[in-house]
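Sequence isn't available, so here's the structure alone:
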């Protein structure tokens, strides 16, 4: 039996509970009553009430007396992390240029556990039922960027991921077994890009490529997302991917070069 890890003596339970209350809000639970929050966090109503009203006083939550919602102030919690990162600053102008060339939505993400996390995005129109912003998370196995990132993992890390992955069928097309996903990741590794056709959401296709760190590892992924058009219904996916790959790969090379240049020490000019 697996032993449950116990918190250390430096663990602050009240902070953990407060963060749990914030994380209870998501795209499907934007507004919640006290009972809703209590149920989703496992906290008693009295405890949930104290944390909610503390968050209201701090400005992270608002309420009309019955329903609670997060405020925009919670974005500071994520942006404090992102603002210290190099990648979002490097890729944002590249995504803008790429989107202008292709007239499609473009994004960049990193791998965080079993999910991808968006670090930058340019959207031309809403292409999913769930709005995508910086900080949005999706399961890596069902996304083009996630598969690029998984394909770049060292073999032991990938096997640990596959052993623990919950490959739920998000659409009828979603890859649902570790063996099939392993084979697809091997193909992505060989060809250098991923194409996902309506596996995250029906009607959505995307193509992704890796951004490499100076040591050669995969640091992040770039993608182009597009809606399935009637005229493309019978076309080969690789042919569709070929239409955006040159621009996508060029943006990836620029991002990879920028990361390398940032790390390389500057040599002072000779006198």
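Sure thing, it's come through. Remember, it's a predicted structure, so these values are computed and weren't measured experimentally. Residues are numbered from 1 along each chain as shown.

switch to C-alpha atoms for all contacts and neighbour counts from now on
Will do.

ok, which stretches of this structure are helices?
Per DSSP state H, the chain carries helices over the ranges 13-23, 34-41, 45-58, 75-82, 87-102, 144-151, 155-164, 178-191, 237-263.

among those, which is the most enclosed?
Ranked by mean neighbour count, the helices of the chain are led by helix 144-151 with a mean of 29 (mean count of other C-alpha atoms under 10 Å).

what about the spatially most central residue of the chain, distance to residue 133?
By C-alpha atoms, centre = their mean, the chain has its centre lying nearest to residue 117, at 2.2 Å. Using C-alpha to C-alpha, to the nearest Å, residue 117 is found at 10 Å from residue 133.

quick one: common contacting residues for those two?
Common contact partners of residue 117 and residue 133 (C-alpha atoms under 8 Å, 6 or more residues apart in numbering): none.

Of the helices of the chain, which is nearest residue 66?
In this view, those are compared for proximity to residue 66 by C-alpha to C-alpha, and helix 34-41 is the closest at 7.4 Å.

hmm, back to that, give me the nearest residue to the residue nearest to the centre of the chain, chain neighbours excluded.
Closest residue to residue 117 in three dimensions, ignoring its sequence neighbours and counting by C-alpha to C-alpha, 6 or more residues apart in numbering: residue 137, at 4.7 Å.

for comparison:
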């Protein structure tokens, strides 16, 4: 079973003990522009990647000045590289601005590991949506973030402004907490340099020490919850999808609904059941190898 999908290379830790480790530490409006804090690139290849990466945020359509600022390159360099990407069909022009084009979508569809994960999980997600009538997400851990791999929703649930391929900070989401509860304490401490965590909303957990308490509980209970930490008015319950052979997380599945509803035992049990079925399926079939 390949677990590189979640980008976690640390060895599986012992169960969290929040008292022992107390020394330090769902939408487009909370997803951020990729590259906004990027350092200046030093060669042509890295500058080109930096320019392309700027389109990974929620804004989607960017001008030359936006790209230059986010990529950390001179405006003239951004203009020249945008011209190359335009000629190769990686971006397209919208007036005097640019957005990603179909060639990027085509390439992204060939990310085999994530595609297989999504294809295997979709029937389980569809059934979970039918049972709960709420938005269902599938995500993997990527650095300090969760990366959304699939999303299933209907007409009746509350708006949940997340996007497939979008990101949110792992510590602010139930998906991220479910995944982090099965990773190393060192990785959790690596989310910050000073013991504080970025707050997406006033309710977002603000310190690693408080996060570790939540992760310890999530590991014991088999699921994680959050209320209005990622998006005001929304709550979420998530459970990790595990490789039973190693205990490592492959992905996480969640249900998002109006704040307050997520504490229902019905929601928690159905999400947990779906994660167990997917763990069985992925471990037994070695489907992502």
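Looks like it came in fine. This one's a predicted model, so the numbers in the text were calculated from it and none came from an experiment.

The residue nearest to the centre of structure 1 -> structure 2?
When the two structures are superposed using TM-score structural alignment, residue 117 of structure 1 falls opposite residue 147 in structure 2.

for its match, what are its contacts?
When contacts are taken as C-alpha under 8 Å, 6+ apart, residue 147 of structure 2 is in contact with 139, 140, 141, 164, 165, 166, 167, 168.

run the last query once more with 10 Å
For residue 147 of structure 2, the contacting residues are 6, 138-141, 163-170, 175-176, 251, taking C-alpha atoms under 10 Å, 6 or more residues apart in numbering as the criterion.

Tell me which of those residues fall in strands.
Counted as lying in strands by DSSP state E, out of these, are 138, 139, 140, 141, 167, 168, 169, 251.

What is the aligned counterpart of residue 169 of structure 1 in structure 2?
Aligned by TM-score structural alignment, residue 169 of structure 1 pairs with residue 199 of structure 2.

Then residue 149 of structure 1?
Aligned counterpart of residue 149 of structure 1 in structure 2: residue 179 (TM-score structural alignment).

so its match makes contact with residue 247?
No - using C-alpha atoms under 10 Å as the test, residue 179 of structure 2 is too far from residue 247 to be in contact (11.3 Å).

Find residues that contact each of the two.
With contacts taken as C-alpha under 10 Å, 6+ apart, the residues that reach both residue 179 of structure 2 and residue 247 are residue 241.

separation between residue 188 of structure 1 and residue 207 of structure 1?
As defined by C-alpha to C-alpha, residue 188 of structure 1 lies at a distance of 11 Å from residue 207 of structure 1.

Mutual contacts of these two, please.
Common neighbours of residue 188 of structure 1 and residue 207, counting by C-alpha under 10 Å, 6+ apart, are 144, 148, 194, 195.

how near is the second one to residue 26 of structure 1?
What that stands for is residue 148 of structure 1. The spacing between residue 148 of structure 1 and residue 26 of structure 1, counted by C-alpha to C-alpha, is 26 Å.

now swap in the first one and tell me
The spacing between residue 144 of structure 1 and residue 26 of structure 1, counted by C-alpha to C-alpha, is 23 Å.

what does the last one give?
Residue 195 of structure 1 sits at a distance of 27 Å from residue 26 of structure 1 (criterion: C-alpha to C-alpha).

Look at the two and report which has more neighbours.
When neighbours are counted by other C-alpha atoms under 10 Å, residue 195 comes out ahead of the other of residue 195 of structure 1 and residue 26, with 23 against 12.

Would you confirm that the more buried one contacts residue 209?
Yes - at 9.3 Å, residue 195 of structure 1 counts as touching residue 209 under the criterion of C-alpha under 10 Å.

tell me, what's touching the two both at once?
Shared contacts of residue 195 of structure 1 and residue 209, defined by C-alpha under 10 Å, 6+ apart, comprise 144, 145, 147, 148, 188, 223, 224.

so which of the residues you listed comes closest to residue 254 of structure 1?
Within the set of these, residue 223 lies nearest residue 254 of structure 1; the separation is 14.3 Å, counting by C-alpha to C-alpha.

Now that closest one: closest residue in space that isn't a chain neighbour?
Among residues not flanking residue 223 of structure 1 along the chain, residue 208 sits closest, at 4.0 Å (C-alpha to C-alpha, 6+ apart).

Alignment lookup: the one you found to structure 2.
In structure 2, residue 208 of structure 1 lines up with residue 238, judged by TM-score structural alignment.

Any idea how far apart the tips of stretch 107-124 of structure 1 sit?
Using C-alpha to C-alpha, the end-to-end distance of stretch 107-124 of structure 1 comes to 11 Å.

ok, and for it, which residues are buried?
107-111, 114-123 (16 or more other C-alpha atoms under 10 Å).

Which of the residues you listed sits closest to residue 158 of structure 1?
Taking C-alpha to C-alpha as the measure, residue 158 of structure 1 lies nearest residue 114 of the buried residues of stretch 107-124 of structure 1, at 10.5 Å.

give the contact list for that closest one.
Under the criterion of C-alpha under 10 Å, 6+ apart, the contact list for residue 114 of structure 1 reads 137, 138, 139, 140, 141, 146, 150, 161, 162, 164, 165, 166.

So residue 57 of structure 2 sits against residue 165, correct?
Yes - if you go by C-alpha under 10 Å, residue 57 of structure 2 and residue 165 touch, sitting 9.4 Å apart.

Settle it for me: which of those two has more neighbours?
When neighbours are counted by other C-alpha under 10 Å, residue 57 comes out ahead of the other of residue 57 of structure 2 and residue 165, with 18 against 15.

now the residue lying farthest from the centre of structure 2: how far from residue 65 of structure 2?
Ranked by distance from the centre of structure 2 (C-alpha atoms, centre = their mean), the top residue is residue 76, with 33.1 Å. Distance of residue 76 of structure 2 to residue 65 of structure 2, given as C-alpha to C-alpha: 9 Å.
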